[in-house]
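Q: The sequence and its predicted three-dimensional model are supplied below.
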Amino acid sequence: MNLPKRAEDAHSALAAAFNTGDVATVLSMYDASGIIVPEPGKPVSGEAQFEEAIKAILAIKGTMEIKTVYCLQTGNLAIGRSEWNITDGEEVKVSAKGIELMKQSEDGTWKIVIDHAFGAEGDLIA
């Protein structure tokens, strides 16, 4: 898995990683010192919790698609807003609007530090 060299490519790279179905490939997209919110109100951090969250999302069989609504970058930080879904044929299994904070590594690649998968939902509280 090649990590993105541009912040605006992080969403498509994340979808490609999820669509491999491989936990290690998906985990490579994240900075495990950050936070992932795999379901509203349940943020997790740390490598073990990240892996558990990724396995739960991968258990939803289907294809992930992520549309970048915007990506704003300053220096080695970027924030993105996404609209994503997991579909199986015509069936939409999960659909949401997320917010992601990315950080550029010293090697020039981008990793996701905060992934609030439902962070841009209009009815989200907290």
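A: Cool, the structure landed.

Q: C-alpha from now on. contacts and neighbour counts both.
A: Fine.

Q: quick one: contacts for the nearest residue to residue 17 once chain neighbours are set aside?
A: With sequence-adjacent residues excluded and distances taken as CA to CA, 6 or more residues apart in numbering, residue 17 is closest to residue 26, at 5.0 Å. Under the criterion of CA atoms under 8 Å, 6 or more residues apart in numbering, the contact list for residue 26 reads 14, 17-18, 54.

Q: Dump those residues to JSON lines, plus secondary structure, neighbour count and distance to residue 60.
A: Compiled in JSON lines, these are given as follows (DSSP: H, G, I helix; E, B strand; the rest coil; neighbours: other CA atoms under 10 Å; distance: CA to CA, whole Å):
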{"residue": "14", "secondary structure": "helix", "neighbour count": "24", "distance to residue 60": "16"}
{"residue": "17", "secondary structure": "helix", "neighbour count": "22", "distance to residue 60": "14"}
{"residue": "18", "secondary structure": "helix", "neighbour count": "24", "distance to residue 60": "11"}
{"residue": "54", "secondary structure": "helix", "neighbour count": "20", "distance to residue 60": "10"}
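
Q: In addition, the following structure is provided for comparison:
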Amino acid sequence: MTSHDENAGILPVDAERLTAAYMDAFNSGDAERLDRLYEDTGVVVPSPGRPATGAERAAADRYLLGLGLPIDARLRHAYVSGDVALLVVDWSVHGTGADGHEIRIEGTAADVARRGPDGLWRYAVNNPFGTGRTPR
């Protein structure tokens, strides 16, 4: 785990700021910075019903970063209970891809964040499609 000083300015001290920190890290294009927003065992759900952690989590985030398009993310609700928070976030990635085709990916996230011993918030679960169901 990295030190508090290394995370200063990346990880927020308020759960309500984690969405903005994610958007800033994503839009920087820096995969390592984005990965620092997760707990060591944090999970991302790149498609409904398919959680990923560790190297798979990093690969899923790199795939989205590889689109080269910015993310717009707006916190709708933050429900904080002690060191745990549920964040409901409306987000979209929209623009023209490198191949010239229009890309539009969007959803309403249901994310779980946890405050670490250092007082900073990280994703325990980044679930960008919230309650979306896997297409049948």
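A: That came through, no problem. Bear in mind the structure is a predicted one, so any value in this text is a computation, not a measurement.

Q: Show me what the residue nearest to residue 17 of the first structure aligns to in the second structure.
A: Taking TM-score structural alignment as the alignment basis, one finds that residue 26 of the first structure is matched in the second structure by residue 34.

Q: Tell me roughly how far whichever strand or helix holds its match lies from the first structure on average.
A: Secondary-structure assignment from DSSP states H and E places residue 34 of the second structure in helix 31-35. Helix 31-35 of the second structure: mean distance to aligned residues in the first structure after superposition is 0.3 Å, counting by mean CA distance after the TM-score superposition for the first structure.

Q: Measure how far the lengthiest strand in the first structure is from the centre of its chain, please.
A: For the first structure, the strand that runs over the most residues, judged by DSSP state E, is strand 91-104. Remark: strand 91-104 of the first structure is offset 5 Å from the chain centroid, using CA atoms, centre = their mean, to the nearest Å.

Q: tell me what it is packed against?
A: Applying 3 or more CA pairs under 8 Å, 6 or more residues apart in numbering; DSSP states H and E, one finds that strand 91-104 of the first structure contacts strand 77-88, strand 110-116.

Q: how does it look with 10 Å?
A: helix 10-20, strand 30-37, strand 63-74, strand 77-88, strand 110-116 (3 or more CA pairs under 10 Å, 6 or more residues apart in numbering; DSSP states H and E).

Q: and among these, the most buried is which?
A: Counting by mean count of other CA atoms under 10 Å, strand 110-116 has the highest mean neighbour count of these, with a mean of 24.

Q: and for that one, what span of the second structure is it aligned with?
A: If you align by TM-score structural alignment, strand 110-116 of the first structure falls on residues 121-127 of the second structure.

Q: Could you dump the helices and strands packed on strand 91-104 of the first structure into CSV and include distance to residue 98 of the first structure?
A: What follows is these, written out as CSV (distance: least, CA to CA, whole Å):
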stretch, distance to residue 98 of the first structure
helix 10-20, 10
strand 30-37, 10
strand 63-74, 10
strand 77-88, 5
strand 110-116, 6
